[in-house]
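Asks: Dropping a prediction and its sequence here:
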Amino acid sequence: MSEICGPSLEAFVPDDLTLPQFILDSSHSLRPIRPSHVPWFIEDASGRGVGHEEIRARTYGLANGLSLRFCVKENDIVVIFSPNHIDYPPAIWATHRLGGVVSCANPANNINELLYQLNAVHASLIITHSSSLHTALGAAQAAGLPSERVITFDESNQITVGTLIQQGLQSEPNFVERRLRKGEAKTKVAFLSFSSGTTGKPKAVAISHFAPIVNVIQMAEQQKVNKNYAPWEKQRFRPGDVVAGVLPFFHIYGLVLGIHLMAFCGISVVVIPKFNFTEFLESIVRHSINHLHLVPPQIVLFCKHPAAKNYNLDGIRFLICGAAPLSASLVDQLVKILPNAQIGQGYGMTESGATISMFSVDEKLGVPGSAGRLVPGVVAKVVKDDGTLAGFNEPGELQVKMPSVALGYLNNEEATKETFVNGWLRTGDEVIIREDHEVFIVDRLKEIMKVKGFQVAPAGLEGCVLDHPDVSDTCVVPISDSYSGELPMAFVVLHPNAVKRIALDPAEVERVKASITKHVADNKVAYKHLAGGVEFVDVIPKNPSGKLLRRVLRDRARDMVRLRSKL
């Protein structure tokens, strides 16, 4: 198999606009007209909607306020350290209006983790939330950033975003927003987004203004936005639709798809600060949400949580899952719960500027187990361990060329050279691409186990374990073995019914473990059996995008093996 080309990108892509100029100030042939009564964002708790003119005003007011109060200027770094908030997008766009760079931080970070990010990007200002304020102030102090340069979205003892907006709107302009030169959007940094850190220390990925702009257009073209390709009721992205903005905005998935693609498509985003499944179900009904952007752990809840049966979810007409592979068996279960929805997967990463592939608009259901097809403008190749190109249906590392690819890692030339090679982005993901160009993500290459010389993908085993009725969630990791090299061990979160049975009869623990082990043995080849055992845990650690923090449980498994060897 030689290089595989996605469809050519036919639509015009401006390369002299900043992101807010593209989203807030411009029109495009693929961009539908949003009816004036359709809000851009909706506050989940209050139901308050914010329309185009208010968004533009709040963005300008905050930009002017930041310029007046803090002299934020070209290339200054503003860190946004907060759960999703209705002013999160204006905070991004206000910084960009000033020529600044945004670095979004995980609100679950502790002081040391946030400090690492502040120091890495040389932050000049932090925008946070009262729920994260203690951590923000602690990290700011350790970084030598005055507490006055920590502001909040909501009421607190700090300066608030609302105060700055009002100051900015009531004052004379203190900045001049410049127009980029032709081509400059491709090199001017908009975001310093941190990689997930699932396999090591997070790295700051430098993403240009052009990257999210072109990626939005790539997705819009592939998904036939603003095209009358089907009757209105069957079209996928329609102005006036409502999407759940529950994915964290700091993550590339929520940032590009959740904010910018939805704004481009005229779809209202219900801004949900924190994911709680039953409250999420209530939000779906309350706001008549019909689009869902989810990650596999949330899909598991739809399939396994008893509360899902108590809500009418027939209004859901589109669901896409990303950030980690989703097993075909889970999709089969999900179809029964959301019978009217178009369901499929997408695939991307921070370094690609978001989406690489997405399930086709021509299918109600994506191909089971597939991450879809390459979006327009992407060229891919699959490279085997020996450096040769894999054929169709042969596994290897996915490498891509695409216009939205990141500029590299900030101040990390070695990592940049390893990942961005001669115009190709090395994804670090093992894939199979079929003759019909469907892309199947096998697993992270660094997470592949070697059992008796055979490669074993944890994601495939996890899908099997999740099929067991007593399992709510799982993560499979390797443990070392002198004979086999490595053996699969499953950490399992039990279904509430199983927990009740164990509470009544402690002997049920071993029966459930044996049942899960047998289930895998009945469905998988011998070298994929759970010879490393089954361990029950209260929760599977994940990052906010839904990726399993496998290294955390891998370390835990290693400690368990050491302890056993001493007994």
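Replies: Arrived safely. Source: prediction; values computed, not measured. Numbers count the residues shown, from 1 in each chain.
Asks: okay, CA-based contacts and neighbour counts for the rest of this
Replies: Will do.
Asks: Tell me which stretches of the stretch 301-450 of the chain form helices.
Replies: Taking DSSP state H, counting those that start in this stretch as the test, the helices found in the stretch 301-450 of the chain are 328-337, 413-419.
Asks: The stretch 151-300 of the chain now?
Replies: The residue ranges that make up the helices of the stretch 151-300 of the chain, judged by DSSP H, counting those that start in this stretch, are 161-170, 210-222, 252, 262-265, 277-286, 296-304.
Asks: returning to what we had before: tell me which of the helices of the stretch 301-450 of the chain sits most buried.
Replies: Stretch with highest mean neighbour count among the helices of the stretch 301-450 of the chain: helix 328-337 (a mean of 17; mean count of other C-alpha atoms under 10 Å).
Asks: Stretch 346-363: end-to-end distance?
Replies: From the first residue to the last, stretch 346-363 extends over 13 Å; the measure is C-alpha to C-alpha, to the nearest Å.
Asks: Okay, buried residues for that stretch please.
Replies: Neighbour-count burial for stretch 346-363 flags 346-361 (criterion: 16 or more other C-alpha atoms under 10 Å).
Asks: and those, which two are the farthest apart?
Replies: Maximum pairwise distance among the buried residues of stretch 346-363 (C-alpha to C-alpha): 24.9 Å, between Glu351 and Val361.
Asks: Grab the longest helix from this protein for me.
Replies: Taking residue count as the measure and DSSP state H as the definition, the longest helix of the chain comes out as helix 52-70.
Asks: related to what we said a few turns ago, out of the helices of the stretch 301-450 of the chain, nearest to Gly100?
Replies: Each of the helices of the stretch 301-450 of the chain has some distance to Gly100 by C-alpha to C-alpha; the shortest is helix 413-419, at 22.8 Å.
Asks: Now intersect the buried residues of stretch 346-363 with the strands, please.
Replies: Members of those lying in strands (criterion: DSSP state E): 346-349, 354-358.
Asks: and which of those residues is nearest to Arg556?
Replies: Minimum distance to Arg556 across those is 26.8 Å, recorded for Met349 (C-alpha to C-alpha).
Asks: this is the comparison structure:
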Amino acid sequence: MTEKVWLKHYPDYIKPNLEYDEIPLQQFLTDAAKRTPNKIAIHFMGKDVKYAELHEYALKFANYLKQLGIEKGDRVALMLPNVPQTVICYYGALYAGAIVVMTNPLYTEREIEYQLKDSGAKVIVSLDILYPRIMKVFKNTNLENVIVTSVKDFLPFPKNLLYPMVQKKEYGFKVEVSHSGVSHLLMEIFKTASATPLDIPFDFEEDIALLQYTGGTTGFPKGVMLTHKNLLSNVKMCQDWLIEPSPTDDVILGVLPFFHVYGMTTVLLLTVMQGNKMVLLPKFDPETTLKTIQKQKPTLFPGAPTIYIGLINNPNIENYDLSSIKACISGSASLPAEVQEKFEKLTGGKLVEGYGLTESSPVTHANLVYENIRKKNSIGIPWPDTDSMVIDGDIDHETPVGEIGEIVVKGPQVMKGYWNRPEETAMSLQDGWLRTGDLGYVDEDGFFFVVDRKKDIIIAGGFNIYPREVEEVLYEHPDIVECVAAGVPDPYRGETVKAFIVLREGATVTEKELNKFCRENLAAFKVPRIYEFRKELPKTAVGKILRRTLIEEEKQKQIEA
């Protein structure tokens, strides 16, 4: 759009253009520790870590990395869930001038080996239970050292003493690692390392802070190079968008994993930049999350649709006080309108859908949190300093209002490029615009709508069908908890629509009933021809349903048949 028509919706407290301090991300922690050293930075399972302690731990980790020979630009991988050590090592690696490589703790040996080889990481920090997995691939990578920690290291008494028994019961084994050779214990490092500040040269525009690997839904995962400028600008935008006009002392709930860039920006970075408290949960469990909300009273709760779905369908939700929640931005997948309405009714807070990609640090669009301007199923409007449009093929061919094309974005949060992949970088970044690969449209008010990813379009009998449209209808059915629509091979139509359904516990719904329901709400060619009921759907660690996995399963079934 030549004119940013969406700016007319901006309230007075959100500025279209922001000022960004040209500082490294770790300066957030330095400043917070100086301002409020005795304030709680992290709450984890009953234990508190103050800002002064967090700062000291991070500096000790940084100095130890220097002892191990880590220089500016070297990669340090973190393979951890949401525990205090993740925050410590993230900022510590940045203090040392290293590039952080976030690695999913659920990765298999093959996936770990690929990511470590591709990034060239020299050091990895992991949980003790993951140590055997890493050591199996150690020789096939550039790794020189492994730093090991345990969940119990930051648990309060007596949980720290009981944890080894819990670990053995849950995983079937207990790992003992000694502080010698290429293996190092994080708690031993904290006993001996110096907390002296390091002086590392810094370039705001060019220095990479993070290598964040894409999900790899198409081909091999790619390392997205996010600079200090990219991440700082996006977290500053997040602050302007998410924080109330009259800010209070927020408490931010960290359920989204930090190895996903959305959790990193909206919790790990935003909390420290503001000097707030983050409440960490190492994994999402509905009952534990509800108890934590009632006890810790978080005000901000970034999440994914599956998290909110899991909560609103918990039979005990009415027994918990969730009134502390003021604002939630849902990301990583489309947010069904029914889920939004139910969650807001239960909490009294605001839940809005946002949009972004790993390549944009990640947020580019969102609905306004504190203003009553909403359009059903919209991802909202572009954030400050962010431009967006819908194109038909080429960057120069913008589609008319209301017509479907590819959404492209431009702004200071857009990546530097893909690690060691200049050709793919050139395909994704054109004239400063990031091609998202998502299909959508923009209306006359500047609100954007995603209809689906290019690769997910179902072409049945010559008709284009967007899975999200089918899913939105299915989610309106009172007995459906989760669903996904996908195109599966069909000898007559080329493809046909199949719906994978997870029903509410105790519910009984037939294919015939669902077919009738869909026909009342969808054009006949969009109605699913096949329904499959499942207990659960395959998901990524952040809760994004893996449509592609289901499609591959279907193809395999047909081959075997």
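Replies: Yep, it's here. What you see is a predicted model, and the numbers here were worked out from it, not measured in a lab.
Asks: Which elements pack onto the longest helix of structure 1?
Replies: Packed against helix 52-70 of structure 1, as judged by 3 or more C-alpha pairs under 8 Å, 6 or more residues apart in numbering; DSSP states H and E, are the following elements: helix 88-97, helix 161-170.
Asks: Please enumerate the strands of the stretch 101-250 of structure 2.
Replies: Listed from the start of the chain, the stretch 101-250 of structure 2 has strands (DSSP state E, counting those that start in this stretch) covering 123-127, 145-149, 183-185, 208-213, 223-227.
Asks: Tell me which of the ones you listed is the most buried.
Replies: strand 223-227 (a mean of 27).
Asks: post-alignment, that strand versus structure 1, mean distance?
Replies: On the superposed models, the aligned residues of structure 1 are on average 0.7 Å from strand 223-227 of structure 2, with distances taken as mean C-alpha distance after the TM-score superposition for structure 1.
Asks: Find me the equivalent region of that strand in structure 1.
Replies: The aligned range for strand 223-227 of structure 2 in structure 1 is 204-208, by TM-score structural alignment.
Asks: who touches the matching stretch?
Replies: Residues from elsewhere that reach stretch 204-208 of structure 1, judged by C-alpha atoms under 8 Å, 6 or more residues apart in numbering: 120-121, 185-195, 350-351, 353, 405-410.
Asks: do that again at 7 Å, thanks
Replies: The contact list for stretch 204-208 of structure 1, computed with C-alpha atoms under 7 Å, 6 or more residues apart in numbering, reads 185-195, 351, 353, 406-410.
Asks: Same question for stretch 41-56 of structure 2.
Replies: Contacts of stretch 41-56 of structure 2 (C-alpha under 7 Å, 6+ apart): 29-30, 32-33, 36-40, 84, 88, 154-156, 195, 276-281.
Asks: just how off-centre is that stretch within its chain?
Replies: Between the centre of stretch 41-56 of structure 2 and the centre of its host chain there is 23 Å, according to C-alpha atoms, centre = their mean, to the nearest Å.
Asks: To which residue of structure 2 is Leu255 of structure 1 aligned?
Replies: With TM-score structural alignment as the criterion, Leu255 of structure 1 lines up with Met264 in structure 2.
Asks: give the contact list for its match.
Replies: Phe258.
Asks: hang on, the earlier thing: tell me which of the strands of the stretch 101-250 of structure 2 sits nearest to Lys345 of structure 2.
Replies: For the strands of the stretch 101-250 of structure 2, distance to Lys345 of structure 2 was read as C-alpha to C-alpha. The smallest value, 35.4 Å, belongs to strand 208-213.
Asks: just checking, Thr160 of structure 1 touches Val150?
Replies: No. Using C-alpha atoms under 7 Å, Thr160 of structure 1 makes no contact with Val150, being 9.1 Å away.
Asks: What sits closest to the most centrally placed residue in structure 1 if chain neighbours are left out?
Replies: Geometric centre of structure 1, nearest residue: Tyr253, 3.3 Å, by C-alpha atoms, centre = their mean. Setting aside the residues directly before and after it, Tyr253 of structure 1 is nearest to Ala354 in space (C-alpha to C-alpha, 6 or more residues apart in numbering), at 6.3 Å.
Asks: Would you mind finding the match for the one you found in structure 2?
Replies: Ala354 of structure 1 is assigned Pro362 in structure 2 as its aligned equivalent, the criterion being TM-score structural alignment.
Asks: how about its match, what does it touch?
Replies: For Pro362 of structure 2, the contact set (C-alpha under 7 Å, 6+ apart) comprises 261-262, 356.
Asks: just to revisit the earlier point, compare the strands of the stretch 101-250 of structure 2 and give me the one nearest Gln167 of structure 2.
Replies: When the strands of the stretch 101-250 of structure 2 are ranked by proximity to Gln167 of structure 2 (C-alpha to C-alpha), strand 123-127 comes first, at 11.6 Å.
Asks: In structure 1, what range does the closest one match?
Replies: Mapped onto structure 1 using TM-score structural alignment, strand 123-127 of structure 2 spans residues 125-129.
Asks: Next one: the closest residue to Thr217 of structure 2 other than its chain neighbours from Glu19 of structure 2, what distance?
Replies: Nearest in space to Thr217 of structure 2, with sequence neighbours left out and distances taken as C-alpha to C-alpha, 6+ apart, is Arg548 at 7.1 Å. In this view, Arg548 of structure 2 and Glu19 of structure 2 are 40 Å apart by C-alpha to C-alpha.
Asks: contacting residues for Asp118 of structure 2?
Replies: Here Asp118 of structure 2 is in contact with no residue (C-alpha under 7 Å, 6+ apart).
Asks: Give the burial count for the nearest residue to Ser196 of structure 1 once chain neighbours are set aside, as a bare number.
Replies: Among residues not flanking Ser196 of structure 1 along the chain, Pro202 sits closest, at 6.1 Å (C-alpha to C-alpha, 6+ apart). Burial of Pro202 of structure 1 is recorded as 15 neighbouring residues (other C-alpha atoms under 10 Å).
Asks: Pro202 of structure 1 and Glu113 of structure 1, how far apart?
Replies: Computed as C-alpha to C-alpha, the Pro202 of structure 1 to Glu113 of structure 1 distance reads 10 Å.
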